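1. Pasted the sequence and its predicted model underneath.
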Amino acid sequence: MRTMTEPQSRALQREKRKPLAAAWLTATKHKYLYVLLLPGLLWYFIFRYLPMYGVMIAFKDYNFSKGIWGSPWVGLKHFEFLLHNQDFYAIVRNTLVINLYELIFAFPVPVILALLLNEMKNLLFKRAVQTVVYFPHFLSWVVFGGIIIQLLSPNEGLINNILRSLGMEPVFFMSKSEYFRPIVVISSILKESGWGAIIYLAALSSIDTEQYEAATIDGANRWQKLVYVTLPGIRNTILIMLILKVGYLLDVGFEQIYILYNPSVYDVGDVLSTYIYRIGLQSAQFSITAAIGLFQSVIGFFLIWGTNRLAKKYSEVSLW
C-alpha cells in the first residue's frame, strides 16, 4: 500500500480547509447581515425548538410536582385514549371541515383582491382601499370578534335591524349551529384577506411589464392579459401558499373560535385548539394535550409532505 508523503498530506489538509475558509470569508464579509439574522434564529430556538423537550410528557403520566423526568412513563396510553374517544373524532371533524371551508372560500379571496388592486390606475384610490382592507388585520380577535357578535346581535345588531325593517323575524345567528361555520369563514375573510393580498401584490410587481406590452401588441384584451400573463406570473406564489395552507388543516386559530363560539354551537364549533384549552388549562390534563399537539404536528407534516410531492410532480414549484 502506497503511503502518502508529508507534502501530499499537507496539500490534502489544505484542500479540506478550503470550504471552511470560504465559509468563514463569506460570514466575515456579510457579518452585519448575520447579526440581523441572529434575533430571528434565537426566537425560533427558544420558542420552537426548546419546547420540543416537553413533547415527552405525551408518553408520560405527567405530574406537576414530580416534573417531566420524575413522572412515570405510560407509552401510548394517551394516544389510545384519544383514538377511543368519540368526542375527539367529532373535534377533528369540526377542525377539518372549518379549515376546508376556509381553503375553498377564503384562500382565493386574497388572490382576487390583489388582482383587483393591481388593475386600479388611480393611485390615491388604490392606497385608500389598501388601507381599509389591511386595517382589520391589526385588530385583535377580541376586538374584531366583539364587532362581529355585535353586528349579529338579535336585539341591537345591524343585520337583524335590517331583517326587521324588511318585516322578517330576528335570527339568533351566534346560537345556531348552521350559521356558525359560515360566520367563522366570513369573519376570517374580512379580517385577513387584505393582509394576505400583500404577498400576491409583491408577486405581481415582479412580472415583467414587457410581457403586457407584447400582449397589447398581439391584440390581447384585459381579460386575456389576466389569464395568459398575470395568473401564470403569480402561479408559483399561489402554489407555495397553498402547500403551507394545507399543512394547517388541523390547526384553527384559538382566539377566533374562542371569541365566537358558545356551548350551544359546540357540536360544530369545538375544534382541537379549544379542546386543548379546556382539557389542558382548565382540567390540567397536560399529557393528553401534549399527545394532541404531537398528533397535530405529525399529521401536519405529512400533509405538507404529500402536497409538496404533488406540486413537485405536476409543476416546477415545491418547498424542497
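-> Received the coordinates, thanks.
2. From here on, just use CA atoms for contacts and neighbour counts.
-> Fine.
3. ok, residue 229 touching residue 211?
-> Yes: if you go by CA atoms under 8 Å, residue 229 and residue 211 touch, sitting 6.9 Å apart.
4. between those two, which one's more packed in?
-> More neighbours surround residue 229 than the other of residue 229 and residue 211, with 17 against 14 (other CA atoms under 10 Å).
5. got a list of what the more buried one touches?
-> 211, 212 (CA atoms under 8 Å, 6 or more residues apart in numbering).
6. before we move on, what SS does it have?
-> helix (DSSP: H, G, I helix; E, B strand; the rest coil).
7. Please apply the same query to residue 252.
-> Classification of residue 252 by three-state DSSP places it in coil.
8. Verify the contact between it and residue 95 for me.
-> Yes: if you go by CA under 8 Å, residue 252 and residue 95 touch, sitting 6.5 Å apart.
9. Overlap in contacts, the two.
-> Common neighbours of residue 252 and residue 95, using CA under 8 Å, 6+ apart, are 271, 272.
10. what's near enough to touch residue 110?
-> Residues counted as contacts of residue 110 (CA under 8 Å, 6+ apart) are 193, 194, 195, 196, 197, 200.
11. Next up, identify which helix or strand the fifth one is on.
-> When secondary structure is defined using DSSP states H and E, the element that contains residue 197 is helix 177-205.
12. For the helix or strand following that helix, could you pull out the residues that count as buried?
-> Using DSSP H and E, the next helix or strand after helix 177-205 towards the C-terminus is helix 209-217. The neighbour-count check on helix 209-217 (16 or more other CA atoms under 10 Å) flags 212, 215 as buried.
13. next helix or strand past helix 209-217?
-> Per DSSP H and E, the first helix or strand lying C-terminal to helix 209-217 is helix 222-225.
14. quick one, the next helix-or-strand element following that following helix and helix 177-205 angle?
-> Using DSSP H and E, the next helix or strand after helix 222-225 towards the C-terminus is helix 231-246. Angle, helix 231-246 to helix 177-205, by axes from the mean of the first three to the mean of the last three CA atoms, to 10 degrees: 140 degrees.
15. Against which helices or strands is helix 231-246 packed?
-> In terms of contacts (3 or more CA pairs under 8 Å, 6 or more residues apart in numbering; DSSP states H and E), helix 231-246 is packed against helix 177-205, helix 286-314.
16. Alongside the first one, take a look at this:
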Amino acid sequence: MAILTARRPLSTDRRPRPQRRISVQARLQRDSPLLVMALPVVILLLVFTYIPLIGNLVAFLDYIPYLPLEESPWVGLDNFAALLSDPGFWSAFVNTVQITALQMIFSFPVPILLAILLHSLISPFIRGFVQSVIYLPHFLSWVIVVAMFEQVLGGDGAVADAVRSLGGEQVNLMTNPDTFKLLLVSQGVWKDAGWGTIIFLAALTNIDLSLYESAAVDGAGSARRFWHITLPGIRPIIVLLMILQLGTSLSVGFEQILLQRDAVGADAAEVLDTYVYFRGVVDGDWSIGVAAGLLKGVVGLILILAANKLAHLLGEQGVYSRD
C-alpha cells in the first residue's frame, strides 16, 4: 500500500529577508580587538597629522613666533598675494613641475617593466634573487644614496677617473645644474624601483594563467597576450598608483634635494618643499612658508580629484568609488 505524503508547495517569494540590525554596543563589543589594535594608529594620526592642521591658520596671520595664534594680527590673503608675487616661489614651482614630469615619464614606468620582466622568468630562484637585489636600495637613507652617487659621478668619482685616464677634461655630474633634474630622477629610480616592482608583481600573480594558455592555443602572440591580458590585469593598480603619485607629485623629495642643493645652486635645485623650509624656518617668515605649504596641498588635492574623475571616465574605480 503506497503511502502518500503531502508536499508543501515551493515558495515563489524570492525577496531577500531583512537582516536584523546589530546595535552599536554589540558591534563595538564584537570588533573590540580590532579597535584596540587600530587605536595607536588613530592616536598617531590625531597627534601628528590632524591636530597640526590647526597651524594652517598661520597662513592668514602676520604670525609672531612664541605667541598664541590669537595675538597675531589677521591679514587675510595678503600672505598669498606676497607669495604669488615672489619670483623665488615661481622658480621653485617651475622646478617642481619639471621634476614631477620627469618622474612620471621615466620613474613611473620602470617598476611596471621590471615586474613584467621578472614575472616572465621561469626560475623562481632567479626571480627571487633579482627581486631582492633591486629592492635592497629602498632601505638605504638618502644620505647613503647621495654619497654612493658622489663616489661614482662626482669630481673624484669613478666616471671622472675614467674620463681623465682617457685624456678628457674634468667631469663632475653631481654639480652640473643642467643635468641635476635627470640626476634626481635616476637616483629615485635606483632607490625605489624595487618597491614598486613588488606591488606590480603581486598584481601580476592575480591574473589567471589559463587566460594565457587559452590565448596561446588560439594563436595569440606574446605582444597580443600582453596587450589583451597582462595590461588589463594590472591596469587598476596602475591607475590607482598614478592617482596617488599625482597627489604627492609636488613633494619631489625634500631630503634628497636638500643634500644636493648647495652643490648645484638654488636656481636649479629649489623646489616647493625647500622653499618652505628656507623661507619659513631658516629666514623666520613663518606666514609665507605656511602659505606656500597650504597652497601646495590644495594643488595636490585638485590633482587627486581630477585624476580620480578621469579614472571614473575610463571605467576604473580610482581611489574612491563614484557612489
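-> Cool, the structure landed. In this text, all values refer to a predicted model and were calculated from it rather than measured experimentally.
17. Let me see the TM-score of these two.
-> After superposition, the two chains reach a TM-score of 0.89 (TM-score structural alignment, normalised by the length of the first structure), with 302 aligned residues with a CA RMSD of 1.8 Å.
18. on that earlier part again, switch the helices and strands packed on helix 231-246 of the first structure over to a markdown table; also include mean neighbour count.
-> Shown next, in a markdown table, are these (neighbours: other CA atoms under 10 Å):
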| stretch | mean neighbour count |
| --- | --- |
| helix 177-205 | 18 |
| helix 286-314 | 18 |
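19. Let me have those in CSV, adding distance to residue 164 of the first structure as columns.
-> Shown next, in CSV, are these (distance: least, CA to CA, whole Å):
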stretch, distance to residue 164 of the first structure
helix 177-205, 19
helix 286-314, 44
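20. out of those, nearest to residue 278 of the first structure?
-> helix 286-314 (9.5 Å; CA to CA).
21. Check how far that closest one sits from its aligned residues in the second structure, on average.
-> Taking mean CA distance after the TM-score superposition for the first structure, the mean distance separating helix 286-314 of the first structure from the aligned residues in the second structure is 0.9 Å.
22. now that helix and helix 231-246, what's the angle there?
-> Using the same axes, to 10 degrees: helix 286-314 of the first structure against helix 231-246 is 160 degrees.
23. can you name the residues of the second structure that helix 286-314 of the first structure overlays?
-> With TM-score structural alignment applied, helix 286-314 of the first structure matches the range 286-314 in the second structure.
24. How far does the matching stretch sit from its chain's centre?
-> With CA atoms, centre = their mean, to the nearest Å as the basis, stretch 286-314 of the second structure stands 14 Å off its chain's centre.
25. again, but for stretch 7-21 of the first structure
-> Chain-centre distance of stretch 7-21 of the first structure: 46 Å, with CA atoms, centre = their mean.
26. Spatially central residue in the second structure, please.
-> residue 245 (3.8 Å; CA atoms, centre = their mean).
27. What distance do you get for that residue to residue 270 of the second structure?
-> From residue 245 of the second structure over to residue 270 of the second structure the distance is 20 Å, taken as CA to CA, to the nearest Å.
28. can you check residue 162 of the second structure too?
-> Look at residue 162 of the second structure and residue 270 of the second structure: by CA to CA, they are 31 Å apart.
29. what about these two, which has more around it?
-> Comparing residue 162 of the second structure with residue 270 by other CA under 10 Å, the one with more neighbours is residue 270, at 26 against 12.
30. Check whether the more buried one really touches residue 261, as I assumed.
-> Yes: assessed by CA under 8 Å, residue 270 of the second structure is found in contact with residue 261 at 7.1 Å.
31. how about the nearest residue to residue 118 of the second structure, chain neighbours excluded?
-> Spatial nearest neighbour of residue 118 of the second structure, chain neighbours left out: residue 127 (5.7 Å); criterion: CA to CA, 6 or more residues apart in numbering.
32. of all the contacts of residue 110 of the first structure, which comes closest to residue 294 of the first structure?
-> Closest approach between those and residue 294 of the first structure, by CA to CA: residue 196, at 27.9 Å.
33. who touches that closest one in this structure?
-> Neighbour list for residue 196 of the first structure: residue 110 [criterion: CA under 8 Å, 6+ apart].
34. can you do 10 Å?
-> Contacts here follow CA atoms under 10 Å, 6 or more residues apart in numbering; on that basis residue 196 of the first structure touches 107, 109, 110, 111, 113, 114, 134, 137, 189, 241.
35. how many other residues sit next to the first one?
-> Residue 107 of the first structure: 19 surrounding residues under other CA under 10 Å.
36. which residues does it contact?
-> Residue 107 of the first structure touches 100, 101, 189, 193, 196, 238, 241, 242, 245, counting by CA under 10 Å, 6+ apart.
37. how near is it to residue 159 of the first structure?
-> 25 Å.
38. Ok, the second one next?
-> The gap separating residue 109 of the first structure from residue 159 of the first structure is 23 Å, by CA to CA.
39. One more: the fifth one?
-> Using CA to CA, one gets 25 Å for the distance from residue 113 of the first structure to residue 159 of the first structure.
40. The two - which one has more neighbours?
-> Legend: neighbour count by other CA under 10 Å for residue 113 of the first structure and residue 159, higher for residue 113 (20 against 17).
41. Apart from its neighbours in sequence, what residue is nearest that one?
-> Per CA to CA, 6+ apart, closest to residue 113 of the first structure is residue 197, 6.3 Å.
42. Could you say which helix or strand holds residue 80 of the first structure?
-> Per DSSP H and E, residue 80 of the first structure falls inside helix 77-83.
43. and the helix or strand following that helix, what does it pack onto?
-> Helices and strands here follow DSSP H and E; after helix 77-83 of the first structure, the next one along the chain is helix 86-101. When contacts are defined as 3 or more CA pairs under 10 Å, 6 or more residues apart in numbering; DSSP states H and E, helix 86-101 of the first structure packs onto helix 77-83, helix 177-205, helix 231-246, helix 266-269, helix 272-276.
44. Give the aligned range of the helix or strand that helix 86-101 of the first structure is followed by in the second structure.
-> With elements assigned by DSSP H and E, the helix or strand that comes after helix 86-101 of the first structure is helix 108-119. Mapped onto the second structure using TM-score structural alignment, helix 108-119 of the first structure covers residues 109-120.
45. Next, the buried residues of that stretch.
-> 110, 111, 112, 114, 115, 116, 118, 119.
46. And stretch 256-276 of the first structure, by the same measure?
-> Under the neighbour-count criterion of 16+ other CA under 10 Å, stretch 256-276 of the first structure has 256-261, 265-266, 268-276 buried.
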